[in-house]
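S.K.: Below is the sequence, then the predicted model.
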Amino acid sequence: MTIIRSMITRSFSSAATIRSLRVCVVGSGPAGFYTAEKMLKAHEDAQIDIIDRLPTPFGLVRSGVAPDHPETKIVTNQFTRVAHNERCSFIGNVTLGSSVSLSELRQMYQVVVLAYGAESDRNLGIPGEDLRGVHSAREFVWWYNGHPDFCQLAPDLKNTDTAIVLGQGNVSLDVARILLKQPAELATTDIASHALAALKESSIRKVYLVGRRGPVQAACTAKELREILALKDLYVNIKQDDFQITAADEEEMKNSRIRKRVFDLLAKASLSSQTHPTSGQPELHFTFFRKPEKFLESNDRSGHVGGVSFEKTTLKGSAGSGSQIAVGTGKYEDLKCG
């Protein structure tokens, strides 16, 4: 702690003799670097220190972006130019609250910007959430991206052929794609070596992407959806009954080109999919109008998840009032998984 404080103090003292505006940005992800970049451009007298609890910068770009999306990570070139600015410094391995306190930073700097993001998960608050095999997206994504906090997560991918992903946004599609993509293709990306080794031995062949609402309200982008639908030899299953849209659905698509494009892609995929998967073929099942009620323990009572109980939903509300919400119907369905 003393060494870290002295490093920051030296940086501060050096800045104090030359510059008049001293800024500390806590967090070196996109928010932190964009803040630093704007401050450097807007204030010619600003000296900026970016601190982070990790030894490496770039936050979400490094640990949140899928390893097979290198084009998204190109933004790190821009952040690197910011860090190389003579009026900017990056200091890693500094934890706010233990290495240095907020009050100490406020004494040393004229401006302190807290840009460290959200590093905790919001629990669903349903029974069985603590069963082994139930992971948050943050944990799983940090695992395959090599974040030091979750390198030892070791999800069990060998003893089941089925995974359920709750949600249908871009991160959900990332998780499903990583589970279903050929390891040989992932080997050419910057995926963490421990994750690649586990995926090479994975038995997962079937992934369910489950959403509370319908295909009109799917939260992913058309680009992400096209990418997963284009996976080699993928069987896609979407029930035709889910495409019975209402006037409120039509209004939502009228007001959002993104939702219209996503809906059209899902509809096309449902019409063009084969009747049944072939043996060993990877399967992607889009499941709509379901909300999780509880996680089910496996039959061997080992404390490991064995499935999810869902309540079927219907939509209420109108597009004019904002968006339609999913409400339970009192009918239930279980899906097995590991």
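M.R.: Good, I have the coordinates.
S.K.: rest of the way, CA atoms for contacts and neighbours
M.R.: Fine.
S.K.: Strands of this protein, residue ranges please.
M.R.: For the chain, the strands defined by DSSP state E occupy 21-26, 46-51, 88-91, 111-114, 162-166, 206-210, 235-238, 283-287, 290-297, 305-316, 325-336.
S.K.: if I read this right, Pro277 contacts His285, doesn't it?
M.R.: No: at 11.2 Å, Pro277 does not count as touching His285 under the criterion of Cα atoms under 8 Å.
S.K.: take a look at this one as well, against the first:
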Amino acid sequence: MRNIRVAVVGAGPAGIYAADILTKEHPEASVDVIERLPAPYGLVRYGVAPDHPRIKEIVKALRRVLSRDNIRFLGNVEYGTDLKLDDLERFYDAVIFSTGAMADRQLDIPGVDLPGSHGASSFVSWYAGHPDAPSEWPLEARSVAVIGAGNVALDVARMLAKPADEQLTTEIADNVYQGLKLNQATDVHVFARRGPAQIKFTPMELRELSHSPNVDVIVHPEGFEIDEASQTAISSNKGTRLVVDTLLKYVEAEPTGAPHRIHIHLCQAPVEIYGDGRVEGLRTEITELVGDGTARGTGEYVDTPVQAVYRAVGYFSSQLADLPFDHVNGVLPHEAGRVLDLDGEHLPGTYVTGWVKRGPVGLIGHTKSDAAETVASLLADLDTLRTAETTDPAAILEHLAERGVEVIGWDGWERLDAHEVALGEAAGRERIKVVPRDEMLRAARG
């Protein structure tokens, strides 16, 4: 069982789970988790709405992994800028890429570039306090459309409909709270192109929409279509059954007269964002189910006047320097986690896990099994792995220092973490997230 040093690029759940599984399966392994931001946890920290308290339990589990002696966190280090693939090959026996997916999948309809048309990932980054997001967000629209039938669409709709003061029990950043206080939205319309049994909401996310006394959830009965395939899905899948039952309760519920409303429209597919110089409305085509879980257009169209559109149609990974990329599917080409070159051959010592491996699908459980597959491939290749030029863990730090890179280690993250907690305590909250990168770095330095 040879000693190996492995770099994991990306400190989200996928990368942390890979480090955890690898060091448990192969105790002679030591892992550096390299992250471009000064803070770990990826989309758990920067891709989830602040009013999701259950995320804290996931953070606790990830924290336990990163605090282990044989796993080292190297934050504020960006692959492709501060480090090249050649550098990683000098200092490590193997590299696992787990850079996730942060960009928006493209929606190819007219008007998508009009002012007032936003990719959901940009809005999510803003309200989650990402240091690379703009400090302000335009929230003048009174009627808003959200395109998408997944949990991100629900998060966006809830953040747009829920009054800012209800977020003061969360870790919401000050600039985000101040921005949401200016939000003018009263009606948020969520559009799904298929029926109630095909949408990808999870039951808990769907139920959370109605937790605010200031928000009515209105599911419009038009398009609430359940065909034979839908009935089969409802009968065979508990999650689908719970989602459909929740939607039915919303259909039957009487509005309370709350000042904000979330409207859910089923069997409507977006075909055009229209407006003269900026967004003035969304045109959708009414669809019908065809019996196999898909839907087709009917040629009947509906115009919904809105002043902003949020496109929550999925995330997309970005290409990584010096590595092949599947531009159609937005992933690194691989076989069981082994990265493949343009000829379909395994790039020695190079592996991938998470959304940049399989695409932006699946929940935390899928991420763990995905990481396990990649680690199994790496361990199967153990005898053929290259040997790093140096086994000294300090060598990579010296190399980065020579390039002028300020590395934030685990101690630095703990100082930043404690700083955010202290800010929260002063305001009677658990935490207030720090957003500007320079402020994050100052806090990390202590």
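M.R.: That came through, no problem. None of these values were measured; they are calculated from a predicted model.
S.K.: Could you quantify their similarity as a TM-score?
M.R.: After superposition, the two chains reach a TM-score of 0.86 (TM-score structural alignment, normalised by the length of the first structure), with 306 aligned residues with a Cα RMSD of 1.7 Å.
S.K.: show me where the stretch 201-350 of the second structure has helices.
M.R.: Secondary structure of the stretch 201-350 of the second structure (DSSP state H, counting those that start in this stretch): helices at 203-208, 228-236, 238-252.
S.K.: number of nearby residues for the equivalent of Lys56 of the second structure over in the first structure?
M.R.: Taking TM-score structural alignment, the alignment pairs Lys56 of the second structure with Lys73 from the first structure. Counted with other Cα atoms under 10 Å, the neighbours of Lys73 of the first structure add up to 16.
S.K.: what do you get for Leu271 of the first structure?
M.R.: Leu271 of the first structure sits with 13 neighbouring residues when counted by other Cα under 10 Å.
S.K.: what do we get in the second structure for it?
M.R.: Using TM-score structural alignment, Leu271 of the first structure sits opposite Glu252 in the second structure.
S.K.: Distance-wise, check that match relative to His220 of the second structure.
M.R.: 10 Å (Cα to Cα, to the nearest Å).
S.K.: Need the overlap of contacts for those two.
M.R.: Jointly contacting Glu252 of the second structure and His220 under the rule Cα atoms under 8 Å, 6 or more residues apart in numbering is no residue at all.
S.K.: can you map out the helices along the stretch 101-250 of the first structure?
M.R.: 102-108, 137-144, 170-180, 183-186, 193-200, 222-229, 247-255.
S.K.: Among the helices of the stretch 201-350 of the second structure, show me which one is buried the most.
M.R.: Of all the helices of the stretch 201-350 of the second structure, helix 238-252 carries the top mean neighbour count, a mean of 18, counting by mean count of other Cα atoms under 10 Å.
S.K.: what does that helix rub up against?
M.R.: 196-198, 201-203, 206-207, 217-221, 233-235.
S.K.: And that helix against the first structure, how far off on average?
M.R.: Compared with the first structure after fitting, helix 238-252 of the second structure has a mean deviation of 1.1 Å; criterion: mean Cα distance after the TM-score superposition for the first structure.
S.K.: before we move on, the earlier item: redo the helices of the stretch 101-250 of the first structure as CSV? Include distance to Leu157 of the first structure.
M.R.: Below are the helices of the stretch 101-250 of the first structure laid out as CSV (distance: least, Cα to Cα, whole Å):
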stretch, distance to Leu157 of the first structure
helix 102-108, 42
helix 137-144, 12
helix 170-180, 9
helix 183-186, 13
helix 193-200, 7
helix 222-229, 20
helix 247-255, 37
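S.K.: For Asp156 of the first structure, find the nearest of these.
M.R.: Closest to Asp156 of the first structure of the helices of the stretch 101-250 of the first structure is helix 193-200 (Cα to Cα; 8.6 Å).
S.K.: Now the terminal residues of stretch 152-162 of the first structure, how far apart.
M.R.: Terminal residues of stretch 152-162 of the first structure are spaced 22 Å apart (Cα to Cα).
S.K.: ok, now how distant is the aligned residue in the second structure for Gln182 of the first structure from Asp187 of the second structure?
M.R.: Matched by TM-score structural alignment, Gln182 of the first structure corresponds to Pro163 in the second structure. Taking Cα to Cα as the measure, Pro163 of the second structure falls 13 Å from Asp187 of the second structure.
S.K.: check contacts around the aligned residue in the first structure for Tyr46 of the second structure.
M.R.: Aligned by TM-score structural alignment, Tyr46 of the second structure pairs with Ser63 of the first structure. With contact set as Cα under 8 Å, 6+ apart, Ser63 of the first structure has these partners: 141-142, 145-147.
S.K.: What distance do you get for Ser63 of the first structure to Gln274 of the first structure?
M.R.: Note on Ser63 of the first structure: its distance to Gln274 of the first structure, by Cα to Cα, is 36 Å.
S.K.: What does Thr298 of the second structure correspond to in the first structure?
M.R.: The alignment partner of Thr298 of the second structure in the first structure, by TM-score structural alignment, is Thr329.
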